[in-house]
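Participant: How does the following fold in three dimensions:
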Amino acid sequence: MICNDEESLDLALKEVNVMKSLKGHPNIVTLYSHAILDMGRTKEALLVMEFCEKSLVSVLESRGSGYFEEKHVLSIFRDACNAVFAMHSQSPPIAHRDLKAENLLLGPDGLWKLCDFGSTSTNHKRFEKPEEMGIEEDNIRKYTTPAYRAPEMWDLLRRDLISEKVDIWALGCLLFRICYFKNAFDGESKLQILNGNYRIPDLPKYSTPVKDLIRDMLQASPDDRPDITQAWFRVNEQLPVNLQKSLPDGPPEMQPTGVHEGSKLANRSHPMPRRSPPPPPSSGGGGGGGQLGAFWSSQHAKDSFSVEDNSRPKFDEEPSHNTSRQDTCGMENHTLSKNSSPAKDENAQTYATRRSVHGKSQISRMALPRTLK
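Facilitator: I've put the predicted structure just below:
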């Protein structure tokens, strides 16, 4: 990433630090190494990350009208919730603020992984002063995507708390996109989003709990949305029993010694994000609050377990000729610590990064040849 000033360098350093804090999580793109090169008038931030060949957008586009079965929808979405859970478990919670289909990548292990941590924020507050509002509105325009932007970010005069709950709204938009291959909102009409003006299509058919979860995550008031813990359990309990887990994957530092990614989750225990009260039932469709009972009781009362997921859905329908891969990558401010050790495997595939589209940095993924010419 080309850093022409202190602001862009600070943003690059924040991206590095957030990725380092989440390193080792199965649903977070791994940062292997990084460096800052002084080029004189500019600096270049170099990030070496694990190679993920497909984005969720490219998979959706390659399927045409071949909609996912419900268990496939839930499998993808639970991976996204897993990553968000790890971020919201931090103290203070880290809000991603730019969750979207472009930022979910399919890893070589078959898991979906979240990327683009430049838009993250831990500055959760209500903005009262006009000058503060102006700065925040500028940041929101730069580092968030209109079609996934929560109502409280569109209109700061509502004086709703802008917190990690913006990610829950974005997850609602993401689940809608995975189900119906289109956006719930076009992102052009502020009033459409502020009024919650969207329609769940009649086809393809999905279960009432899935549609209720979309409705509950797309509540205009952040207080009425479920938190990430509630969302995760509601998704998990709708999956076939052999694909369910006992608990979501937390940040790497929360995992007990010896617990390896992909290992069984029985007897696993780590802190949960803060739990808000269950939201009120949705209007229509019988309400979405009913499934929350399982979160408060059965998931912790019964002996649940996970299995090695050999039957995990494969998402290989994308044509092999698609070689252009990009996802957005914005930033904020953190301090840089020492470089982590570069990957020792000379054959490891990597991708490089460059800036900028619409004020946001872009990652271009390229498989490096095994023999450099």
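Participant: When you work out contacts or count neighbours from here on, use the C-alpha atoms and nothing else.
Facilitator: Noted.
Participant: now stretch 171-182, how far from the chain's geometric center?
Facilitator: The chain centre lies 13 Å from the centre of stretch 171-182; the measure is CA atoms, centre = their mean, to the nearest Å.
Participant: what's it in contact with?
Facilitator: Here stretch 171-182 makes contact (CA atoms under 8 Å, 6 or more residues apart in numbering) with 60, 67-68, 73, 77, 81, 99-101, 147-148, 183-185, 201, 204, 213-218.
Participant: Mark which of the residues you listed are buried, thanks.
Facilitator: The neighbour-count criterion (16 or more other CA atoms under 10 Å) marks 60, 67-68, 73, 77, 81, 99-101, 147-148, 183-185, 213-218 among those as buried.
Participant: and for comparison, fold this next one:
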Amino acid sequence: MNTIGLTILVRMGNCLCVRESVEINGSKFYVRDSIGEGGFSTVQLVESASSHKLYALKRITCHAQSDEKVALSEVEYHKALCHPNIVECVDSDLVGVPDLIGNRTSQVLILLPYYPRGTLHEELMRRQANGSPIEETTVLTTFRGICEATLCMHSAKPHPLAHRDIKTANVLLKDDFTPVLMDLGSVARARVEVNGSTDARKLQDEASEKCSMAYKAPELFNVEAFCHIDERTDVWSLGCLLYALCFYKSPFEAVYERGDSVALAAVSGNIRIPDNHPYSQDVTDLIESLLKVSADERPYVDWVVNSVDQLINKSAGAV
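Facilitator: The predicted model follows:
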């Protein structure tokens, strides 16, 4: 799901002479604007015909039954992962039947809450332009909410789940700055036993398709033929996100924008903390503890939540 631009708020008031509409389980919605698109999905701002409430509608186009199965799994993950820091699926529907021979497609419709404030990425870009970093306590409380969402996934039954694409552009912000993790299209089983080059290539291809380069864990760039991958891929991404909360972008964003090898940069383990920043040594130490090249040296997310709690208490003078 792409980021939600503030231009939507300007365009929302425009009069639409011909209003496109869509039905979800018998409820009618008017399309107000396009929010974004990527791959085989689009996101639109829609308005309920009955309540006039605004929502974000994700429409996933499916060309085959296999596409449909993947898209419907995103709906199932929404149902399984109920948490205040994970975006809620308000409703969902499946329309049409995919047929490659007849050149027909189906669509999985996922109705989500609409957050006018947009994403954490947009908030950080505004702050970078204004030279106004987020205050440390707010950094920690925001990060804690994202970690709580991640912990919910990692604690899922019957098997732990990993988001696999945690980044600032996948965190929505409520009006009170509460973070909400979104885009469950990348979610997968967290623990994977890789037995041979075929398994390794499959996982590496999936990671190339679904994981954002500047937030992707080192072990997913070049998957070893015989290895064990677990939920600490998300902990690496959380480290990149905490760095961005402090310094606006992932530590590997500049490498990616230059077109240099993010894989080499990630594997090198060299994380540069900018000079003259307003954050405590505790925060920068936490960032470095999450960005360990070896997954075995990274903590699990429950440790991260406890560590953040300690830092919040310390900054509040409770310790």
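Participant: In this structure Leu311 of the second structure contacts Thr284, no?
Facilitator: No - using CA atoms under 8 Å, Leu311 of the second structure makes no contact with Thr284, being 11.6 Å away.
Participant: more crowded one of the two?
Facilitator: Higher neighbour count among Leu311 of the second structure and Thr284: Leu311, with 22 against 14, using other CA atoms under 10 Å.
Participant: Could I get the full set of helices for the second structure?
Facilitator: Using DSSP state H, the helices of the second structure run over 7-11, 65-80, 120-130, 136-154, 197-210, 232-247, 253-258, 262-268, 281-290, 301-315.
Participant: Would you mind finding the most buried of those?
Facilitator: Highest mean neighbour count among the helices of the second structure (mean count of other CA atoms under 10 Å): helix 232-247, with a mean of 26.
Participant: Which part of the first structure matches it?
Facilitator: Aligned by TM-score structural alignment, helix 232-247 of the second structure falls on residues 165-180 of the first structure.
Participant: Mean deviation, that stretch versus the second structure?
Facilitator: When the second structure is superposed, stretch 165-180 of the first structure averages 0.4 Å from its matched positions, counting by mean CA distance after the TM-score superposition for the first structure.
Participant: circling back to that earlier point, quick one: closest of the helices of the second structure to Val223 of the second structure.
Facilitator: Proximity to Val223 of the second structure (CA to CA) singles out helix 197-210 among these, at 5.3 Å.
Participant: Where does that closest one end up in the first structure?
Facilitator: Aligned using TM-score structural alignment, helix 197-210 of the second structure spans residues 130-143 in the first structure.
Participant: Likewise for stretch 142-151 of the second structure?
Facilitator: Counting by TM-score structural alignment, stretch 142-151 of the second structure falls onto residues 76-85 of the first structure.
Participant: Which residues does that stretch contact?
Facilitator: So stretch 76-85 of the first structure is contacted by 25, 27-28, 96, 104, 111-114, 167, 171, 175, 228-229, 231-232, 235-236, 248-250, 273 (CA under 8 Å, 6+ apart).
Participant: Stretch 22-29 of the second structure now?
Facilitator: Contacting residues not belonging to stretch 22-29 of the second structure are listed as Ser21, Tyr30, Val31, Val46, Glu47, Ser48, Ala49, Ser50, Asp91, Ser92, Asp93, Leu109 [CA under 8 Å, 6+ apart].
Participant: quick one: the match of helix 197-210 of the second structure to the second structure mean distance?
Facilitator: On superposition with the second structure, the average gap between stretch 130-143 of the first structure and its aligned counterparts reaches 1.2 Å (mean CA distance after the TM-score superposition for the first structure).
Participant: from the chain's centre, how far out does that stretch sit?
Facilitator: Distance of stretch 130-143 of the first structure from its chain centroid, counting by CA atoms, centre = their mean, is 22 Å.
Participant: And for stretch 219-237 of the second structure?
Facilitator: Per CA atoms, centre = their mean, the displacement of stretch 219-237 of the second structure from the mean C-alpha position of its chain is 18 Å.
Participant: likewise stretch 145-164 of the second structure?
Facilitator: 12 Å.
Participant: Repeat that for stretch 146-161 of the first structure.
Facilitator: That offset, for stretch 146-161 of the first structure, works out to 18 Å (CA atoms, centre = their mean).
Participant: Contacts for it next, please.
Facilitator: Here stretch 146-161 of the first structure makes contact (CA under 8 Å, 6+ apart) with 98-100, 124-128, 133, 137, 140, 162, 166, 169-170, 173-174, 183-188, 190, 193-194, 220-222.
Participant: May I see the buried residues of that stretch?
Facilitator: Neighbour counts using 16+ other CA under 10 Å place Pro146, Ala147, Tyr148, Arg149, Ala150, Pro151, Glu152, Met153, Trp154, Leu156, Asp160, Leu161 of stretch 146-161 of the first structure among the buried residues.
Participant: okay, those in CSV with distance to Gln90 of the first structure next?
Facilitator: Converted to CSV, these look like this (distance: CA to CA, whole Å):
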residue, distance to Gln90 of the first structure
Pro146, 26
Ala147, 26
Tyr148, 23
Arg149, 22
Ala150, 21
Pro151, 24
Glu152, 22
Met153, 22
Trp154, 26
Leu156, 25
Asp160, 22
Leu161, 18
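Participant: Ignoring the adjacent residues along the chain, who's closest to Arg355 of the first structure?
Facilitator: Ser361 (4.2 Å; CA to CA, 6 or more residues apart in numbering).
Participant: Pull up the gap between that neighbour and Arg158 of the first structure, please.
Facilitator: Counting by CA to CA, to the nearest Å, the gap from Ser361 of the first structure to Arg158 of the first structure is 30 Å.
Participant: Onto which residues of the second structure does the helix or strand hosting the residue nearest to Arg355 of the first structure map?
Facilitator: In this structure, Ser361 of the first structure is located in strand 360-364 according to DSSP states H and E. Strand 360-364 of the first structure corresponds to no residues in the second structure, going by TM-score structural alignment.
Participant: which strands and helices sit next to that strand?
Facilitator: Applying 3 or more CA pairs under 8 Å, 6 or more residues apart in numbering; DSSP states H and E, one finds that strand 360-364 of the first structure contacts strand 326-329, strand 352-357.
Participant: Identify the residue of the first structure aligned to Gly36 of the second structure.
Facilitator: Taking TM-score structural alignment, Gly36 of the second structure has no aligned residue in the first structure.
Participant: mind checking how far the closest residue to Gly196 of the second structure other than its chain neighbours is from Asp199 of the second structure?
Facilitator: Leaving aside its chain neighbours, Gly196 of the second structure sits nearest to Ala225 (4.5 Å; criterion: CA to CA, 6+ apart). Taking CA to CA as the measure, Ala225 of the second structure and Asp199 of the second structure are separated by 7 Å.
Participant: How about Cys89 of the second structure?
Facilitator: From Cys89 of the second structure to Asp199 of the second structure the distance is 32 Å (CA to CA).
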